[in-house]
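1. Generate coordinates for the sequence data below:
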Amino acid sequence: MMVDFARVQKELQECNRDFEVSGIKVIPKSDANLAHLLGTITGPLGTPYEGGTFKIDITLPDGYPFEPPKMRFATKVWHPNISSQSGAICLDILKDQWSPALTLKTALLSVQALLSAPEPDDPQDAVVAQQRLPNIYGAQLVIGQKHMPGTSSLEEKVQKLVEMGFPDALVRSALESVEGDENMALEKLCSG
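-> Sure, this is the predicted structure:
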């Protein structure tokens, strides 16, 4: 079985037609290979990801559209359902809930929706999921790290959090409100 490239072409047009509205775009990584694509989604409004642009690496298996596309975040993102190491996405429609009726656009819209509605009970990244524990635990975690020698400068902390996809201004105000404590700033950004 081969990828249905006529369908893929149609899907690419569909994805790119209303980019201004949906914030979703998909382009081939190279003209020679339509099975390896690069998707772009914008951070959903009203979330800590608002204002961010996220790149998603998409590989179409030979069985596409009867098998789900393989998607992973190429942009580092801090989210309980996305691996901070590999960018792997924990989302049912990218696994057993996939249907050939779905498209790259619907899959990317679902990934975008996942950014605004994390599922900490089904984590891809246990470390991130634990960050969302009630504050009592967070406080204990943070205290142990707060007075460590060689803590990074404010600019390094800003850079680190911006690389996770949070807008610069939001990162700076979060860090300011918690006196530069990176963990607490991250918790604040994640909880909106």
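2. hey, let's count contacts and neighbours off CA atoms from now on
-> OK.
3. Taking the centroid of this structure, which residue is nearest it?
-> What sits nearest the mean C-alpha location of the chain, by C-alpha atoms, centre = their mean, is residue 77, with 4.8 Å.
4. Could you also give me the structure for this next sequence, so I can compare it with the first?
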Amino acid sequence: MSNIAFNRLQRECKEVVTNSEISETGIMIEILNENLTEIKGHIRGPPDTPYAGGMFDLDIKIPDQYPFSPPSVKFATKIWHPNVSSQTGVICLDILKDQWAASLTLRTVLLSIQALMCTAEPKDPQDAVVAKQYMDKPQATAEYWTLKFAKGTLPVNADYQARVDKLKDMGVREEEAISVLSCNNWDLNRATVYIFS
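-> Alright, predicted model coming up:
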């Protein structure tokens, strides 16, 4: 990374860390190495969304060609969102791909990801299974995942928890039980067949 890019990235990180307006929206960063190529992002789930109250971590990798190439950003915290892979955390967001411009900043990226949490685009999904379910009943699974993986504050869905507990009683790890039930629309029989066949 060039000195110019490094200096710019320093300014961008300082802007995110010191700007009170940004911290009020629940966005923070943690710099993981001194050359600023690895950063941990933290986004609080926006109010009035299924992600409200959760704290979501992001892995951010800055390429050598920054700011002419976009940062690589993915969710480290599991999230049920049609524009994020439920398996890998990869985000489908145009500014992280072909709509990136050198004028965009780390702050823009983080705010855009938080905005995506408010306005899912199930017709242009990263995860087709999530998108299909999201169009039928958008809140329930996303709220449950927020509670379980992002330490959300919404009350637990007792019906979903009972199904997870049944699979756990059969020796299935909790995370796998949640994932398989979610992908099978919370149908316990289908999830059981999927796991044990």
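5. Superposed, what's their TM-score?
-> Remark: TM-score between the superposed chains equals 0.73 [TM-score structural alignment, normalised by the length of the first structure]; 159 aligned residues with a C-alpha RMSD of 2.7 Å.
6. picking up where we left off before, how about the nearest residue to the residue nearest to the centre of the first structure, chain neighbours excluded?
-> residue 164 (4.3 Å; C-alpha to C-alpha, 6 or more residues apart in numbering).
7. hang on, isn't that neighbour packed against residue 73?
-> No: between residue 164 of the first structure and residue 73 there is no contact under C-alpha atoms under 8 Å: 10.9 Å.
8. higher neighbour count, these two?
-> residue 73 (23 against 18; other C-alpha atoms under 10 Å).
9. Which residue ranges of the first structure form helices?
-> 5-17, 19-22, 104-116, 126-131, 135-146, 154-163, 168-177, 182-190 (DSSP state H).
10. hey, which of those helices is tucked in deepest?
-> Highest mean neighbour count of the helices of the first structure: helix 182-190, a mean of 21 (counted as mean count of other C-alpha atoms under 10 Å).
11. Could you check the angle that one makes with helix 168-177?
-> 130 degrees (axes from the mean of the first three to the mean of the last three C-alpha atoms, to 10 degrees).
12. just checking, what packs against helix 182-190 of the first structure?
-> Helix 182-190 of the first structure sits against helix 135-146, helix 168-177, with contacts defined as 3 or more C-alpha pairs under 8 Å, 6 or more residues apart in numbering; DSSP states H and E.
13. residue ranges for the strands of the second structure, please.
-> 27-31, 38-44, 55-61, 72-75 (DSSP state E).
14. Residue 67 of the second structure versus the residue lying farthest from the centre of the second structure, what's the distance?
-> Distance from the centre of the second structure peaks at residue 3, with 31.0 Å (C-alpha atoms, centre = their mean). Residue 3 of the second structure is 12 Å from residue 67 of the second structure, where distance means C-alpha to C-alpha, to the nearest Å.
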